[in-house]
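> Sharing a sequence plus its predicted fold:
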Amino acid sequence: MSAVTTISAAKWAELVASERAGREQAEAALAAAHAEMAALRQEVAASDGRARQHYTQLTALVHNLRVGFVLVDQAGQIQYVNQYFWDLFGLPPMAGPAEGHAPISPAAVYIDNAFRDPAAFQARALELHAAGQTVLQEEFVLANGRVIELDYLVLDTVGAGRLICYRDVTERHQRDAEIRTLSYIPQQNPNPTLRLNAAGEVLYANPAAAPLLHALAVDARGDLPARLLALVQAALRTPEQQQQELAVDGQHYLFTVGAVPGQAYVTLYLTNITARQQAEQRLAEQRAFYESLLEQVPSAVAVFDAEHRYLFLNPVLEPDAATRAWMVGKTSNETCAYRKRPEGVAQRRSAAFAEAVREQRDVSWEETREGPHGPQHWLLRYRPVVAANGAQLVLCSGVDITERKMAEEKVAQQQEFYESVLNLLPVDVAVFDAQHRFLFVNPSAVPDAAVRQQITGLTSTEYFAVHQDKRPAGLAEQREQYFELATRTRNDVTWEEMRIDHNQRPQLMLRYFRPVYDASGALQLMVGTGIDITARYTAEKLQHEVQEMLQVQQTFVRQILNTLPNVLYMVDPDNSISFTNHAYDAMVAHYQNWQAVGAPAAVLEEVQQVWEMNELVRKTHQAQTRELPFTLDTGEVMQFQVYKRPMQRPDGQVAILTVSTDITDIKHARQALERREKQYHDLVYYSQALICTHDLQGTLLSVNPAIERLLGIPAAQLVGKNLSETLPPKHRAALKAYFEGENPLKTEDQIITVQTREGELRYLRYYTYQVAQEGHAPYVLASGYDVTPGILAERALRLAKQEAEENALAKEAFLARMSHEIRTPLNGVLGMAGLLQKTSLTSPQREYLTTMQHAGQHLLALLNDVLDMAKITTHHHHVLNHAPFDLGVALHGAGQTVAALVAQKRLALTVEPLPAAMPRVLGDAYRLHQVLLNLLSNAIKFTDHGHVRLGADVLQDAPQALTLRFWVEDTGIGISPEEQVHIFEAFAQASADTSLRYGGTGLGLTISRQLVEQMGGTLQLSSVPGQGTTFSFQLVLPRAPDTAGDHAPAVPTAGFDALQGLRMLLAEDNLVNQRIAVAVLEYWGVHVHAVDNGSDALAQLQEQAYDAAILDIRMPGLSGVQVTTTIRQHPDAKLANIPIIALTANAFEADRAAYLAAGMNACLTKPYDEAALCQLLLDLTAVK
């Protein structure tokens, strides 16, 4: 009956709602109709006002038009004449029906006499009236010479009559006459003139263009029409005139093309420049001939005017053609600054130039500058000359004397080398001139450097006179005699001589005099040596080593020449080859040019070029450089840069040294570079990336089509604009900092916003790179991509992440609150059950109590699992405690915890023992116990018959750590492979059937896996349905330090009699929990003083002496943390250090850490175990 009543009420409500909705719709329709009627009234009134306004505007328009109007109705009465008509014919105006008067009299508008031919006008007017048809643009001339245009309009409206319009077109007639006069100019112009439309069709051509029209007709589909069409299209795209030279039928024309503004055609003006071009060509050929000669000269050549400005320079002076072109017209100082020459170089050149011009003589100087391979030395010369027109010119020539300088340095180095060899030889060496004066003495002969300097220029007699105390008598005369003997006999002279060394020991010296003569036969110098023949073996060995060194040097030089990749050979005057290196020999082995008989024409030409070059060098006595091809016997053509220079022999004949450098790869690289440049251009042009360049002030230099498509703006409108003009205003400050900062051009990517032509904002990720090349202005290459979708998605993701984090925080706060609210009454339930257990109970009562305790513990376990899961989902990792513990005790404790549950299900529980010598390890024993307990509980839950085994295997026993594999094995129902995939997910179980049968939340394995991964392992599963399951994980646990202080943790005793007599302060605002704590502690003889707020707790602690205090965290007045903070700051050291236990229903690790950081000694989470509370008091009060 209740169900029927409910349905009827619902239907009744639906009917009422439907009727209400219908009524509301009717009322809305009525209101809309009223509003529509009001709008229609307003629209009628507005239309009437607009009609009056339009009439007024139309009347004003007709009245002020520059056309004379006469409106005649169907009856022939004049209804309206506007003001311009009266003014045009000089008649007094009269009002008509439009002003509320009678029709205007025909006599008032009589105008026949105003015309030059009144009779003709009157006759034509009667014809028009009789015809009764509209006629337009009839022209008549007035007596004053002005031209009038007449429109006779027959109005279509019934009874409307006729409208006669008069316009003064005198100025238009005058313009037409001027145009006709101007048209004679192109007709009589001797130069061709054409007008073409956008399709290249000829619209007009003057008589002089007849030959060109003929050529276009003959070559209708050839190159000339196409080029003309390209000129037309180019002119239509730009307002500037276009010019181009074209050849037509052997004649050269200069085409000047200009577009007609606002028209789709252009005009071409042609000037015959055949004679001028021929003259220019002859002049260019002559100039090219002379410049080619100068450009081939291996010396640097330049020509200056009187202002020291470049008029010409060849490639030796500046290889880069663009730079050469720029230098022409620039002064020497300007080019020095541009090429970054030192200021001293520019000043020296200016001084030499001024001296050459002033004194009209050659001025030479040497100049050193950095080249690509090191310093370059140049011998420069300024020579003043006077041009044919009397202008002062200065010729500059420069010769690269780097090789000569290097040779001079090499000679100096060799001289220094030989002198160092002589100075280091353990042989006395002296060099005399023809008068027996000392020129050189080595340190072996005279160790004292001052004496060596003094002896230079003295004879032996003069030297011994100064140092007679150190030389035997007659020694100077003896040497003079040997000197004369060697000079007279022109042979070496040898003698033995005794001397005392610096250690005052006698030495027998074997001395030599060797005369050296010049080309004329006169004595040039005498070389004297002295050898200590007491060590002849050493001297001979040294001499042999010196000879070997010289041989090695010669071999080394030859090896260098043979190692060079350049082809070297010497051609004697008789064209025979007297010297070659290995590169030359290798080339000859594969060279067709040396087998000229029967060779192809190209090879014969190559041989001819080589011989011609040789003859040119012999004839001019100047070095020549050319690039020549060389064909190998394989048919491969190589390219060489051939350098030939004359080598003058003493007999006057000229040999030719040839140095050929293989530049085949360079040429190929140049061609490859050109291809790569095209590829790079195509890459930029066709790339979907946004690529542009701009200078360091932000002016755009180029943009690729991708930017055009993105912005919707043609490149021509973007190039030349500043970046600030293309970016939104909000970026201009950043753009200014971008250019004015210390490092404005960063290469890392950045995000910027641009605005398209349609106003759409697009986000770009862009990169910049500053390109700086010597001789060129630096610029910035920027590339980027449109990342608008990514930016928008990122913003959405950030919002979603923020919402998710806020939700996670809200969930965490909710769980913390729920945990607190559940744990507080649960503490009362379990606490009272514990107290009740200590009383005398009947068997049913004890069974009820046990059930109640199991249910409470199950609820507590469920609450802990949910909190642990909340920590995992909010990424709050558990804080692991690394402390020494015994693995055996840990395994035994886990097994002991579930022993009762195993016994209840009548299963066999086996804890496999560890080796007896198993060391203690460092780790979190509590979390390991939690994981093992979860795995054991799962195994027991899903095993009805058989056994459950727990064990740990030592996989690796290293000196620093143990690698262990923990495992739990059961003979339960097992897990299918399909269900194993999801078994570690939160709230997941094997099946719904399993959940109904065995219960549980499905969080244990998820929490266990998280804890194992945090400890550095991975939880693994192995299962066979119907046979059982094994869970295992592997951990690496460091060995605990083996110190005397280490001891096993105390095993809780069955009783806590040692607590008797302790004075304890308990602060708990929940009276049930307060009563439980008091009863538990007083049971063991503890004197408890209980208060229900923080303020009383603080007062009691300051007034009474207690052994310890238990403070609830949340209390009226002061919290437990505030009381602890105050006590820890108390001046009484005993009170400040009293043990304090935090009593809280907050189960999060962060809360526990905060309480300990505030100064509390320990934290006890509700609901707590009696044994845990008592053991904690024993530990903190140190009662033995």
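Looks like it arrived, so ask away. Numbers count the residues shown, from 1 in each chain.

> From here on, just use CA atoms for contacts and neighbour counts.
Will do.

> Where do the helices of the stretch 951-1100 of the chain begin and end?
Assigned by DSSP state H, counting those that start in this stretch, the stretch 951-1100 of the chain shows helices spanning 977-980, 992-998, 1004-1014, 1071-1083, 1094-1103.

> Same question for the stretch 751-900 of the chain.
According to DSSP H, counting those that start in this stretch, the helices that the stretch 751-900 of the chain contains are 788-837, 843-873, 887-897, 899-905.

> Buried ones in the last one, by neighbour count?
The one in question is helix 899-905. For helix 899-905, the neighbour count (16 or more other CA atoms under 10 Å) marks residue 902 as buried.

> ok now the biggest helix by length in the chain, how far from the chain's centre?
Taking DSSP state H as the criterion, the chain has its longest helix at helix 2-64. Averaged C-alpha coordinates place helix 2-64 at 63 Å from its chain's average position (CA atoms, centre = their mean, to the nearest Å).

> elements contacting that helix?
Applying 3 or more CA pairs under 8 Å, 6 or more residues apart in numbering; DSSP states H and E, we find helix 2-64 packed against helix 83-89.

> Check which helices and strands the helix it packs on sits against.
With contacts defined as 3+ CA pairs under 8 Å, 6+ apart, the packing partners of helix 83-89 are helix 2-64, strand 68-72.

> Give the buried residues for it.
Buried residues in helix 83-89 (16+ other CA under 10 Å): 83-86, 89.

> alright, now check it against this:
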Amino acid sequence: MPTSGSLSFAATEPSLASTPGRLAALEQELRQARAEAAQARQHLTALTGNLNEGMILVGANHQVVLINDQAGQLFNLPQPASQWVGRSLIELIARARECMADPAAYDAENTQAMTCDAGKGLLRLADGRLLERDVRAVQLGTEAGWLLSYRDLTAQHRALAQLDAQRTFYETLLDEVPVEIVVLDEQRHYLYANPQAVPDPAHRAWLLGRTLEEYCQRFGFPMELAQQRDRMFELAKVSTEPVFWDDCTPTADGPVYHQRHFTLLSGAAPGQPYMLGCGLDVTARVQAEERSQRSELARREHQEFMQHMLNTGPNPVYVRDADGALIFGNQAQLQLEEEARQLPASEAVRLRKKCEAAKQAAVNAQVLTTNEEVQAEEACTLPTGEQRWFYSVKRPLVRPDGAVQVLSVSTDITALKAAKLAAEEAVQARENFLAIMSHEIRTPMSGVLGMAALLAKTALSTQQQEFVRSIRSSGTHLLGVLNDVLDVSKIQAGKLALERTMFHLHEAVQQAVAPLALEAQDKGLGFVIEPFTSPDEPWVLSDPFRLNQVLLNLLSNAIKFTTSGRICLRSYLVADTEAELHVRFEVEDSGVGIEADALGRIFESFTQAHADTSRRYGGTGLGLSISRALVTQLGGELAVTSTLGKGSTFSFSLPLTRTTAPPPTPLLATDSGLLADCRALLAEDNPVNRTVARLHLLQWGMLVDEAEDGPTAWHLLEQHAYDIVLMDIQMPGMSGLDVTRHLRQHPDPVRAATPVLALTANAFRQENEQYLAAGLDDYLAKPFAEEQLYAKLVALLRRPAAPALTPLYNLSHLRQEARGNRAFVAGMVQSFLKHTPPNLERLRAAAAAHDWATVAELVHHIKPNLITLNIAGALAPVHTLEKAPVQLPAPDAPLRQTAVAQLLAAVEATLRELPAELAKQQAAK
């Protein structure tokens, strides 16, 4: 339909419209207009396509008139974006809505934007982007429209957020830094002050925008501070370096000193931060300097005094660095080093000095490594060969630069060391004397008691039987005195070792004290035993021999000092747990009692309440001393209460490890026929003891060959095969140990494994362990009971024949301790596998350094484990190594190196075999 405009045009100019030339002109204009329109559209497309913003032009009918590709990319629309032209804006909004983080908020913003003339808003997309939307109303010809523009502000927003975080960080940092910091503008107005500069928040808020002059006027500070700071400000304006100065601020608590500086900020401009000011409170330093200056003379005098003291004292003092260089040494140390620098007299002295230096360096290195104090005994050999000993205390000394050095203070203990060695030699001499006396007494006593026992089996008259009982009683008493003396010696030397045996508490006590009940009855005394009652059988692990020894001592004393009344032994269950029984024992008598002033010394060795006690009642005065020491070692404390004329009560409590009852074992008679036709070699130099042993063996049906010395014994062992050997230790010509060593090297493996029972008069357990390490299978102390000898022989002959190769280890002792608890055995094996290798490495290193003291400590540390696992070949080298040499270099160093090699080989071989043993234990569960 023609418009009103076209009708008017046709009516007024009909001639033009009908003119061919005019029509051509109009067509030309139309083409030109279309070309201009196309060019305009190209320009518009180029313009919108190169914008950094997304553009959407919407007509009055809410149809898209124009959209650039940037808008399509912002909302992940299919490309090209021009395909949306002519489509509904609602459809486009729905598509864009899928990209929004909050679609509901987007809907609300769209409604508001399209109902207003213009508006800006932020759109958050689901992928984290942030868009700024600008909606403007535009005129499209005669119709209204809208222009929607979108700009991606994500990077800008993130940059602003980072700037805000950075600004917050620096503000926090400036607020917390322990330095006064201010920022001023060009007119010296404060733009910033941290809390260190102005602690009061109200004062700090007031200061911003004001000058220091105003601050001083308001809070009463001297104006000279502001004037000085103005001068420094002007200097800093023209200086390329910071300007430093010191000032003093008077306060109610005294003057406060500051070290301050101004720094002109780079790029400073009027109205902007211009000058940075910093101030450090140096009041403490200034005061310290003033004090230092006032006390400089006193410090010098004190230093000279200390130097004089260090040089005057006889104790060497030095400081060494980590490389061992001497940093400081007093006069005694310098003199010692001067003497040490002289040429040694011999190669042996040079070697000894080298070992000493190596050990000292190792101790210093330990101080530096652990950063802890170390105390050590150090030797210093002079060129003359004289050896001086020092007790040194070494501590880490931290220097101002952080370096750690060693401060050593030594005390000359040469005289003390000599006294100690003399005392040790005296102790050793005493032990040797006691061992000799034990042997010399026990050997004939063994013959006396043995013959008396054999004599008692013969047909005797009543008077003769009485004579035999007297002989046996006197011999037993003499052995008791000897055992008391040996026990005291072992207690004083710290060598009294306790057994750990399973036993029934009540039965063991009652069996032990039963003979004393007869003794009490002979004196007309009542004898009462009152054991505690419990629902479970009291099977425990401890040392029944030592426990009974204490009870026998106490009961014997009670019977000895009681003439009428009764003796009572009571036990109480104090505490009962799954692991332990805590039992209290009391021995009460109605005897003569003890005076109050004698109670304090009653437990001392060789001490009795009265001087005539030994004459009237007998005894050595050792029983109570030994009993107290035994109770202490068992884990208790022996106490006594007494009233003179009314009796005494001795009491003690012990922790006893709970265990389960063992399986019943048949009693072994001394004439069971188990030893019949067994061939034995009896090697004994004492003819009486040889006769006693021979008669015992013959009555059990054994075939006996005798040897009166070591060479004869070895000759018989070479010529004949024996089922068992009874070996005396001390024999002329060749000791029993030497004979046994030769036997173990016999080419016939069966002969080499012949059981050997040592018959020893030595009562020291340490040496008896050495017998086992030397290859003997068991030992029996003289004098022995017939039953003991029989049981030992049967136990050794019942063992299966030893294979050609000796087992590396034996867990039978460990299993016996565990009482069938496989988990306990496995745990012990695992612990050995874990902790032994590091100890072996330390042992190897110490031996390489000839540090035999450390070797002795390590060997002593691992010895219990070696005994528990019964590692073959380990006990003999342990005996060689567990005592440190008394002089360096050790004269037996080659022997010690050989022993270390043997010990390492034996234990390392066991370590290789134990994992299979552990697997076997775990598989048996």
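Happy to help now that I have it. The structure presented is a predicted model; accordingly, all values stated were derived computationally and were not measured.

> ok so, going back, of the helices and strands packed on helix 83-89 of the first structure, which stretch is the most buried?
Most buried of those by mean neighbour count (mean count of other CA atoms under 10 Å) is strand 68-72; its value is a mean of 21.

> counterpart of it in the second structure, which residues?
Counting by TM-score structural alignment, strand 68-72 of the first structure falls onto no part of the second structure.

> helices or strands next to that strand in the packing?
By 3+ CA pairs under 8 Å, 6+ apart, strand 68-72 of the first structure packs against strand 78-81, helix 83-89, strand 162-168.

> Distance to residue 841 of the first structure for these - can I get that in JSON lines?
What follows is those, written out as JSON lines (distance: least, CA to CA, whole Å):
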{"stretch": "strand 78-81", "distance to residue 841 of the first structure": "129"}
{"stretch": "helix 83-89", "distance to residue 841 of the first structure": "129"}
{"stretch": "strand 162-168", "distance to residue 841 of the first structure": "129"}
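
> Helix or strand: which one has residue 224 of the second structure?
helix 223-238 (DSSP states H and E).

> Packing partners of that helix?
Partner elements for helix 223-238 of the second structure (3+ CA pairs under 8 Å, 6+ apart): helix 212-219, strand 243-249, strand 256-264.

> ok, back up a step: out of the helices and strands packed on helix 83-89 of the first structure, which gets nearest to residue 463 of the first structure?
Closest to residue 463 of the first structure of these, according to CA to CA: helix 2-64, at 130.8 Å.

> any idea of the angle that closest one forms with strand 68-72?
110 degrees (axes from the mean of the first three to the mean of the last three CA atoms, to 10 degrees).

> that older thread, residue 736 of the first structure: which of the helices and strands packed on helix 83-89 of the first structure is closest?
Among these, helix 2-64 sits nearest to residue 736 of the first structure (CA to CA), with 54.4 Å.

> quick revisit: tabulate the helices of the stretch 751-900 of the first structure in a markdown table, adding columns for distance to residue 415 of the first structure.
Converted to a markdown table, the helices of the stretch 751-900 of the first structure look like this (distance: least, CA to CA, whole Å):
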| stretch | distance to residue 415 of the first structure |
| --- | --- |
| helix 788-837 | 75 |
| helix 843-873 | 85 |
| helix 887-897 | 86 |
| helix 899-905 | 103 |
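
> among the ones you listed, which is the most enclosed?
Ranked by mean neighbours (mean count of other CA under 10 Å), the helices of the stretch 751-900 of the first structure are led by helix 887-897, with a mean of 18.

> which residues in the second structure does that helix align to?
Using TM-score structural alignment, the residues of the second structure aligned to helix 887-897 of the first structure are 505-515.

> Mean distance of the matching stretch to its aligned residues in the first structure, please.
Comparison of stretch 505-515 of the second structure with the first structure after fitting gives an average deviation of 1.6 Å (mean CA distance after the TM-score superposition for the first structure).

> what ranges do the strands span in the stretch 651-800 of the first structure?
Along the stretch 651-800 of the first structure, counting by DSSP state E, counting those that start in this stretch, strands occupy 654-662, 690-695, 700-703, 750-755, 761-771, 779-786.

> any chance of the ones you listed in CSV, plus distance to residue 800 of the first structure and mean neighbour count?
Listed next are these as CSV, based on distance: least, CA to CA, whole Å; neighbours: other CA atoms under 10 Å:
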stretch, distance to residue 800 of the first structure, mean neighbour count
strand 654-662, 67, 21
strand 690-695, 31, 21
strand 700-703, 38, 19
strand 750-755, 22, 16
strand 761-771, 21, 18
strand 779-786, 23, 19
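
> Export those strands to a markdown table and append columns for distance to residue 424 of the first structure.
A markdown table is the format used below for these (distance: least, CA to CA, whole Å):
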| stretch | distance to residue 424 of the first structure |
| --- | --- |
| strand 654-662 | 38 |
| strand 690-695 | 63 |
| strand 700-703 | 67 |
| strand 750-755 | 68 |
| strand 761-771 | 55 |
| strand 779-786 | 60 |
